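need a 3D model of the following:
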Amino acid sequence: MPECSLAVDIGASSGKMLIGYIEKGKLNLKEIHRFENKIIKKNQHFCWDLQALFSEILTGIHASRNQGFTPKSIGIDTWAVDFVLLDEQDRLLTDAVSYRDPRTDGMMEEIFQKISKERLYLETGIQFQKFNTIYQLYYLKKHYPEILDRAKSFLMIPDYLNYLLTGIKANEYTNATSTQLVNAFTKKWDKDLLDQLRINKEIFQEILPPKSILGNLKPELSNEIGFDMNVLLPATHDTGSAVASVPESADTIYISSGTWSLIGVENNFPICVTKALDYNFTNEGGVDYRFRFLKNTMGLWMIQEVKRIYNNRYTFAELAAMANQVSGFYSQVNVDDDRFLKPENMVQEIQNYCEETNQPIPNTPEQVAKCVFDSLAESYQMAINQIEEIYEKEFKRINVIGGGSQNEMLNQLIADTTGKEVLAGPSEATAIGNLITQLMALGQIQTLDEARQMVKNSFEMKAFTSKNKTEGLK
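I've put the predicted structure just below:
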């Protein structure tokens, strides 16, 4: 068996663990373990169950051994912005409260009274979202200052899971940038910003870049599973890992399509210009200190919730097919309206929005699904127009990566709406990006360009062209 690595990819609704290894110049994947991730209500807040997630990681490590793999390394990626605080005995002071919790309502506006929006953007380059870590910490500072006073360590979700594996505390770069507390140019914690907010600078750990070797498993864990592994840092922000795997980067806009949709391009420097601020684009960190200039917009979360409200009677594929059969009905919603972040009833919220905006109200599952997909495609078109305006150039194609790339109906709709060629795949972009970063750290791949060429050679992509453009040529 070739030397292999293990990727732990945890999203907002599920997690999976995949073995990756190089054979005959291609990257091979094998799924080892899949598990659910869901928000739980705890102490009046919506939280993540970190102990359950860590237990699933251990289950996946055992599964890899049982299936004949002894990975040389393991790397974890998750969503961004959320964190825990530890006390001086390294005990949890806080629950892992989810970004979907409403505790940050109004916090962003209060910070703007202390620090101008322009200064925040020019220093950090990060888009304004009410759930960013800076606003979560400010909530604690305002309502529970004693917790911040007792805190000795700040760890983001993958940092904490890595700590449970190794006993070593560090903050990984790509996820740290999502806090809106890292200076985009120095790539370090912005101490002046923290001082202004009166948040203790000492709780933050050293920022380590992707490809760093964090350390080995705790002895008790390696003894339990029967072998040792290096714990490596991929881009622990899942979008950072996904973008690392984008095989078509020249003249290409990517859409990382999952629970969220991340629409952007890759740069070697941050773009902190007024127009980017006005359009609320972000400059998140990437592998090799590249920047992900992107807009974070609502993604398949909406259709996930629609599916749930209809008691899971339909699969995602069935909802897409049903929507595709609807004719003569069109309504759209602003997918980035806060009302869709965590409503009790997504279908009702969509219907209410359409009624309030004097649009036809979707009353059947197929109409609701069509409204969601049309709205997503329109939001993608708007973000793409803004990117092209800022860059003063037209991009030729769109590369849809991640789980959403398997939704052929949506891919075709994106092609029809934008008039651009759409390349779909790879669907496991995040795990692939995680793995190629580990393989670079281990010296099996030399550069990111080499890694991307390997991705291109290893995984098929499907092309979609605009039917409108095709019809116009006839």
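
all contacts plus neighbour counts: C-alpha atoms, from now on.
Noted.

element containing Asn457?
Asn457 belongs to helix 448-458 when assigned by DSSP states H and E.

hmm, who's touching that helix?
25-28, 244-248, 432, 436, 440, 445 (CA atoms under 8 Å, 6 or more residues apart in numbering).

show the buried residues in these.
By neighbour count, with 16 or more other CA atoms under 10 Å, these hold Lys26, Leu27, Asn28, Ala244, Ser245, Val246, Pro247, Glu248, Ile432, Ile436, Met440, Ile445 as buried.

how about these in JSON lines, adding secondary structure and distance to Asp9?
Formatted as JSON lines, the buried ones among the contacts of helix 448-458 follow (DSSP: H, G, I helix; E, B strand; the rest coil; distance: CA to CA, whole Å):
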{"residue": "Lys26", "secondary structure": "strand", "distance to Asp9": "21"}
{"residue": "Leu27", "secondary structure": "strand", "distance to Asp9": "17"}
{"residue": "Asn28", "secondary structure": "strand", "distance to Asp9": "16"}
{"residue": "Ala244", "secondary structure": "helix", "distance to Asp9": "14"}
{"residue": "Ser245", "secondary structure": "coil", "distance to Asp9": "14"}
{"residue": "Val246", "secondary structure": "coil", "distance to Asp9": "16"}
{"residue": "Pro247", "secondary structure": "coil", "distance to Asp9": "19"}
{"residue": "Glu248", "secondary structure": "coil", "distance to Asp9": "22"}
{"residue": "Ile432", "secondary structure": "helix", "distance to Asp9": "10"}
{"residue": "Ile436", "secondary structure": "helix", "distance to Asp9": "13"}
{"residue": "Met440", "secondary structure": "helix", "distance to Asp9": "18"}
{"residue": "Ile445", "secondary structure": "coil", "distance to Asp9": "21"}
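
to compare against the first, here's another:
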Amino acid sequence: MKHCFFAVDLGATSGRTILGSFSDKGLELEELNRFPNRLIEVGGHFYWDIYALYQSVIDGLKLAATKDVQITSIGIDTWGVDFVCIGKDGHLLRQPYSYRDPHTVGAPEALFSRVSRAQVYEVTGIQVMNFNSLFQLDTLRRNGDSALAAADKILFMPDALSYMLTGEMVTEYTIASTAQLVNAKTRRLARELLATVGLSESHFGRFVYPGEKVGMLTKEVQKMTGLGEVPVIAVAGHDTASAVAAVPAADSRFAYLSSGTWSLMGVETEAPVINKETEELNFTNEGGVGGTIRLLKNICGMWLLERCRAEWGETSYPELIAEAETAEPFRSLINPDDALFANPENMEKTICRYCADTHQPVPETRGQVVRCIFESLALRYRQVLESLCSLSPFPIETLHVIGGGSRNELLNRFTASAIGMPVVAGPSEATAIGNIMLQAMAAGEAADIPSMRQLVRKSVPLTTYQPQDTDSWDIAYIHFKNILS
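Presented below is the predicted three-dimensional model:
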């Protein structure tokens, strides 16, 4: 019977469960189920439906049980920062808030009135974003939130789902590091920051690192799914950490761009890089696998297009990309990270308003809107990469684009030309692959990260894009920076 690893990969707009196995051909993946991850808006707040996500995971496990395979282990990765409050009786106290909820607008400033911004950054090395768990928790505390007041434990999203499957509460390092609550140097929870929001280490589960065992499926889950006593492994619970583990790099002289709803650009370092420059540029030091730190920057990604698509009746990506390809180059540009685009009621209208306000031609067709998004993202990638090159302890020679965005040929071409550097695209399923590889390491089927990456290079088709028409992109970059200023 074939031995497989079961990966749960949850993004901010959709999730899926995947079976991974090893053969003479390398790594083989089989998607079991794919499902939406919808925000619930009620009472002026945005929530995640963790029960729907849990049921979708159970559905995937049921499908796995019908196949002629042996499930070696289960691993769960999700987006960062969001968490669930658990009561003393072990029950979830309410649906978790989404990081897109507006209640944290202005939250950093409220916290920094009591503890300095520089002090928080010095301890955590994490970029200040209003939705970081630190600010979410402080906002809930200031608002007298009943769930937080009654919470015995706080579990980050992948850990909450692991708890629902096993009954065991853990706090996995990579997901906790996104919270701005982990000391970047000790790689443990920062007691002094927990105290500022009225919490202590006892409010969190057992602290674990990628590859450690969470627990076994409960009898209830075994009965529901038809599976036996399968262990759940704490993989890199943060989806970007799992994705970066699967970067098919030949050496260390690379930057990565994990491209999905969010774009995350960074490099792997052996130690955190925390100094005046990284603080001013708002770079982050998140926990990675194998003792690494991910020095990176969050950039708005395909969220811009996903929201437009929802307004356009879910038109297919190929159709929109074809329309963008024939649109006029550099007609109008936006700052993808402007606060206007965080969660507007109508993304297309907001893009048009931004162009009007910055005295540019307003997009008149879908193709012009999509081209505006793609060119603006490529130029923003260049801007962030320039900063990264100055911060990196080694020269950067290649950009590896991983995740769903690696399939976007037009954006990859634009990116290579904008940054003047080769772009290697793939794998698109980097997060699930990293999740599975870490399970394989825990099971003794893979030795280390470099050998994992070598296997990925052999198993997955990759596409390399070379820079083209760099003069035009250089001129566009000057225009882009002028718009931002």
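
tm score of chain vs chain?
Here the TM-score for the pair of chains, by TM-score structural alignment, normalised by the length of the first structure, is 0.96; 471 aligned residues with a CA RMSD of 1.7 Å.

returning to what we had before: now the helix holding Asn457 of the first structure, how far from the centre of its chain.
21 Å (CA atoms, centre = their mean, to the nearest Å).

can you pull the buried residues of that helix?
Leu448, Ala451, Arg452, Met454, Val455, Lys456, Ser458.

confirm Asn285 of the second structure sits in a strand?
Yes: Asn285 of the second structure forms part of a strand when assessed by DSSP: H, G, I helix; E, B strand; the rest coil.

contact partners for it?
Here Asn285 of the second structure is in contact with Thr124, Gly125, Ile126, Gln127, Ala184, Pro272, Val273, Ile274, Ile293, Arg294, Leu295, Leu296 (CA under 8 Å, 6+ apart).

redo that, cut-off 7 Å
Neighbouring residues of Asn285 of the second structure by CA atoms under 7 Å, 6 or more residues apart in numbering: Gly125, Ile126, Pro272, Val273, Ile293, Arg294, Leu295, Leu296.

any idea how far Ala242 of the first structure lies from Thr179 of the first structure?
In this view, Ala242 of the first structure and Thr179 of the first structure are 19 Å apart by CA to CA, to the nearest Å.

do the same with Gly215 of the first structure
Computed as CA to CA, the Gly215 of the first structure to Thr179 of the first structure distance reads 24 Å.

between these two, point out the one with more neighbours.
Thr179 (24 against 18; other CA atoms under 10 Å).

now stretch 197-210 of the second structure, how far from the centre of its chain.
The answer for stretch 197-210 of the second structure is 21 Å, by CA atoms, centre = their mean.

again, but for stretch 462-470 of the first structure
The answer for stretch 462-470 of the first structure is 28 Å, by CA atoms, centre = their mean.

what residues of the one helix or strand Tyr47 of the second structure maps to count as buried?
If you go by DSSP H and E, Tyr47 of the second structure is part of strand 45-48. Neighbour-count burial for strand 45-48 of the second structure flags Phe46, Tyr47, Trp48 (criterion: 16+ other CA under 10 Å).

quick check: the first one touching Arg38?
The reference is to Phe46 of the second structure. No: using CA atoms under 7 Å, Phe46 of the second structure makes no contact with Arg38, being 9.9 Å away.

how much does the helix holding Asn457 of the first structure stray from the second structure?
Compared with the second structure after fitting, helix 448-458 of the first structure has a mean deviation of 0.9 Å; criterion: mean CA distance after the TM-score superposition for the first structure.

in whatever helix or strand comes next after that helix, what counts as buried?
The first helix or strand that comes after helix 448-458 of the first structure along the chain, using DSSP H and E, is strand 462-464. Neighbour-count burial for strand 462-464 of the first structure, counted by 16+ other CA under 10 Å, picks out Ala463, Phe464.

which residues does strand 462-464 of the first structure contact?
Asn411, Gln412, Ala415, Glu421, Val422, Leu423, Ala424, Gly425.

again with stretch 252-269 of the second structure
240, 292-303, 388, 394-406.

one more: stretch 348-364 of the first structure?
Stretch 348-364 of the first structure is contacted from outside by Ser331, Val333, Pro343, Val368, using CA under 7 Å, 6+ apart.

check contacts around the first one.
Right, Ser331 of the first structure. The contact partners of Ser331 of the first structure, by CA under 7 Å, 6+ apart, come to Cys354, Gln359, Pro360, Cys371.

now those residues as JSON lines including distance to Tyr160 of the first structure?
Formatted as JSON lines, these follow (distance: CA to CA, whole Å):
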{"residue": "Cys354", "distance to Tyr160 of the first structure": "42"}
{"residue": "Gln359", "distance to Tyr160 of the first structure": "46"}
{"residue": "Pro360", "distance to Tyr160 of the first structure": "47"}
{"residue": "Cys371", "distance to Tyr160 of the first structure": "39"}
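
whichever of the residues you listed end up buried, select them in ChimeraX.
Remark: buried members of the contacts of Ser331 of the first structure, expressed as a ChimeraX selection using 16+ other CA under 10 Å:
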select :354,371
